[in-house]
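A.B. asks: no sequence for this one, just the structure:
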């Protein structure tokens, strides 16, 4: 009977130690949950970057293939015009 008490006490102490390590030790449940959220955020960021990369690849392919896209970029980004063209800028009226 006395030996059964000691075994029970030892088992309860081991259970308490394991529970402590599970909740408060290194790589415990709170650490796991924090890392899980960080992985989720990093995955979302990676997805956005992958989408941006695919758009940039499409732009690169378009620039390699067609002259129209080069001309469009020159017009919009650099403000260039062809010979013989007339450039008109329409300025919106201020509504002050």
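C.D. replies: Yes, it's here. Please read all numbers here as calculations on a predicted model, not as lab measurements.
A.B. asks: Could you use CA atoms for every contact and neighbour count after this?
C.D. replies: Fine.
A.B. asks: For residue 61, see how far away residue 67 is.
C.D. replies: Residue 67 sits 11 Å away from residue 61, going by CA to CA, to the nearest Å.
A.B. asks: this is the comparison structure:
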């Protein structure tokens, strides 16, 4: 009877091997599912970026307002006969920091 029990235990162990350690094991399925979740999150982020770029391209193709806005903000351009005023906020004065010693002079021969 012990021999028959050992045979059944061996058969069950052989049947369990592919489930836990084989090609389609639970561990590999779990790892692949984690990769799928990460890829889906990445896809959502990239889709949002692509939608933003698509909207920007449509704005640039449809009219000059977007082009003018970019020229003003990114290139600092102004229209002809337009006066540009730059307003600088007054920064409160701070106490003078400790003076920093100049670097030592090097002798060059």
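C.D. replies: Yep, that arrived. In this text the structure is predicted, and so the values were computed from the model without any measurement.
A.B. asks: care to give me the TM-score?
C.D. replies: Once superposed, the chains reach a TM-score of 0.81 (TM-score structural alignment, normalised by the length of structure 1), with 93 aligned residues with a CA RMSD of 2.1 Å.
A.B. asks: So what touches whichever helix or strand residue 5 of structure 2 is part of?
C.D. replies: Element membership of residue 5 of structure 2, judged by DSSP states H and E, is helix 2-21. Here helix 2-21 of structure 2 makes contact (CA atoms under 8 Å, 6 or more residues apart in numbering) with 24, 25, 26, 27.
A.B. asks: Report the distance from that helix to the chain centre.
C.D. replies: Relative to the chain's own centre, helix 2-21 of structure 2 is displaced by 48 Å; criterion: CA atoms, centre = their mean, to the nearest Å.
A.B. asks: give me the stretch of structure 1 that the longest helix along structure 2 matches.
C.D. replies: In structure 2, with assignment by DSSP state H, the single longest helix is helix 26-62. Under TM-score structural alignment, the match for helix 26-62 of structure 2 in structure 1 covers residues 29-65.
A.B. asks: To what extent does the matching stretch diverge from structure 2 after superposition?
C.D. replies: Compared with structure 2 after fitting, stretch 29-65 of structure 1 has a mean deviation of 0.8 Å; criterion: mean CA distance after the TM-score superposition for structure 1.
A.B. asks: Many thanks, have a good one.
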